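1. here's my sequence, what's the structure:
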Amino acid sequence: MFRGRGWSFGFRTAIILYFICLIVLPIFGIYTQSFSLGWMPFWESVSDPLAWKAVLLTVKLAVIATLINMALGTMIGWVLIRYRFPGRSFLNSLVDLPFALPTAVGGLLILLLLGPNSLVGSLASSVGIEIVFHEPAIVIAMLFVTFPFVIRAIQPLLEELDKSEEEASYTLGASKAKTFFSVILPTMLPGILSGAMLAFSRGLAEFGAVVLVAGNIPGKTLVASVYIFGEIESNNPQGAAAVSVMLLTLSFLILWLVNVLQARRTGA
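-> I've put the predicted structure just below:
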């Protein structure tokens, strides 16, 4: 028994040390680096107009991508769970492709499919719509990397949904629309919200796909992650860390909200 307890203690210690080295120390290092020169240099870094524009643009486009993901993810998750059709399993497996594919490859795909020399890009340009090297391309890149979050968050909820509740609603004379909004949607809502917040947090940090398609024009298409990279390239790690702290703190708040929603859903 003593050996079993010793092994368990050693295993827990190893996990804690791994967590500290992989997560806690890098985060602590970012906060320390951002204030390494004092409060005033930190404030000057985060209040720089280009930094604020990059952060606000990132937040705005991440919100747009998240709202689109909420709508499309809910519909796709619903179809994949409730309907049976040829190729369903293959499509369901493709949902996780953005998790496995390097994001830079995703950006290259967008560049090839929607760039100025592509068929879609040239047609869009002919009617005055610019995609690549403009904000629409950034939104598409964010959509690509965050595509699975909402779908995978609502699928377990739909699988656990008791169909007798739907049947009871139909029996009482409710229409399909009323049944969806009064019975089905409340069940899916925690998954939609948690998946949306994870997608938003992921969109804030995206670099690989965005850097290839954004154009990276300061004040126009320069997002926060590319701005941070530029600060590092300019030998300004304190400025890069200061902007990183803004995104990191926002991500912490989002993850905290996700945990609160999940705890309420499970009744913990």
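
2. going by C-alpha atoms from here, please, whenever you check contacts or count neighbours.
-> Fine.

3. just give me the neighbour total for residue 10.
-> A total of 12 residues lie near residue 10 under the criterion other CA atoms under 10 Å.

4. figure out the helix or strand that it lives in.
-> In the assignment (DSSP states H and E), residue 10 maps to helix 2-19.

5. next secondary structure after that helix?
-> Scanning the chain past helix 2-19 towards its C-terminal end, the next helix or strand to appear is helix 25-34 (assignment: DSSP H and E).

6. next SSE after that next one?
-> Following helix 25-34 in sequence order, the next helix or strand is helix 39-46 (DSSP H and E).

7. please provide the structure for the following sequence as well, for comparison with the first:
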Amino acid sequence: MSASRRQILPGFGLSLACTLAYLSLLILLPLSGLAFRASHLSPAEFWAIATGERALASYRVTFGASLLAATVNAFFGLIVAWILVRYSFPGKRAIDALVDLPFALPTAVAGITLATLYADNGWIGRYLEPLGVKVAFTPFGIVVALTFIGLPFVVRTLQPVIEDIEPEVEEAAASLGASRWQTLIRVLFPAIFPALLTGFTLAFSRSVGEYGSVIFIAGNMPLISEITPLLIISKLEQYDVVGATALAMVMLVISFVMLLAVNALQWWAANRHSECSPSMGARR
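-> Just a heads-up that it's a prediction; the model follows:
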């Protein structure tokens, strides 16, 4: 029995060693270097840099805009993924290809394009400006840019899961007297929620570290529309490596804690769904 188990994955020890070495070179060593550099600061110095007025404002803009953009993408990404999987219509392949455009488009090009479209004299901005809606060079523009670059993560995460849900499941719920709303909430959404949460996490993570598409549309005004990555770059340009390291360390810790919380919620949702499925099958 033990011999057959070892033969299932030949070279497991070597594969594991290569995996750990690769992850160490790409992730652990750079993060360790960042932590080592930040350790040269005293707690008081680190706290003064991390809680400065400009730094706190940049945290609010960065994480607030990222959270809002990821939430918008989770809602509309679910709709887009559902339509692409469940319906056939003219131009479906073109729309499906457009979803991947933010992956292929350089972020700087995306930022320039969005800034041009939403400027006061842009194709879209000229119609929003009389309504008092200003997008370009405001925090709202940051949300627009982050929504643009984060949508593919949600759609591509949800599509395989929706494809695995058989239409017969909905028909069975309808035959048992469930309304469409009850079918969505009690049958479909529990199966989709773990993947939706994964897409939300990926979109949020991508947004937190985004730089190129944001700086062209944000306006980059300190205390108003300045993101933390730009503040870090500004400190490096001023040869303030210590200050940039402290801010980077804060971003790392906050991002890790938030992702850990989301992953814990995702694990709970997946386990809850797997526990509910056998019980539902037993009742049937």
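
8. so what's the gap between the longest helix seen in the second structure and the chain middle?
-> Using DSSP state H to assign secondary structure, the helix with the most residues in the second structure is helix 241-283. Its chain's average C-alpha position is 12 Å from that of helix 241-283 of the second structure, according to CA atoms, centre = their mean, to the nearest Å.

9. again with stretch 66-77 of the first structure
-> Averaging C-alpha coordinates over stretch 66-77 of the first structure and over its chain gives two centres that are 13 Å apart (CA atoms, centre = their mean).

10. what range in the second structure matches that stretch?
-> Taken onto the second structure by TM-score structural alignment, stretch 66-77 of the first structure occupies residues 70-81 there.

11. mean shift between the matching stretch and the first structure?
-> Average distance, stretch 70-81 of the second structure versus aligned residues of the first structure after superposition (mean CA distance after the TM-score superposition for the first structure): 0.8 Å.

12. what's that stretch in contact with?
-> Contacts with stretch 70-81 of the second structure, where a contact means CA atoms under 8 Å, 6 or more residues apart in numbering, come from 146-147, 150-152, 154-156, 158-159, 162, 196-197, 199-201, 203-204, 207.

13. ok, 6 Å please
-> By CA atoms under 6 Å, 6 or more residues apart in numbering, the list of residues contacting stretch 70-81 of the second structure from outside reads 151, 154, 155, 159, 200, 203, 204.

14. just stretch 173-186 of the first structure next, same as before
-> Applying CA under 6 Å, 6+ apart, the set of residues contacting stretch 173-186 of the first structure from outside is empty.

15. give me the buried positions along it.
-> Residues of stretch 173-186 of the first structure classed as buried: 179, 183, 184 (neighbour count, 16 or more other CA atoms under 10 Å).

16. which residue numbers in the second structure does that stretch align to?
-> Under TM-score structural alignment, the alignment places stretch 173-186 of the first structure onto residues 177-190 of the second structure.

17. again with stretch 89-107 of the first structure
-> Mapped onto the second structure with TM-score structural alignment as the criterion, stretch 89-107 of the first structure occupies residues 93-111.

18. what residues of that stretch count as buried?
-> Quick answer for stretch 93-111 of the second structure (16+ other CA under 10 Å): 96, 99, 100, 101, 102, 107, 110, 111.

19. need the nearest residue in space to the third one, chain neighbours excluded.
-> Nearest residue to residue 100 of the second structure in three dimensions, chain neighbours excluded: residue 152, at 5.9 Å (CA to CA, 6 or more residues apart in numbering).
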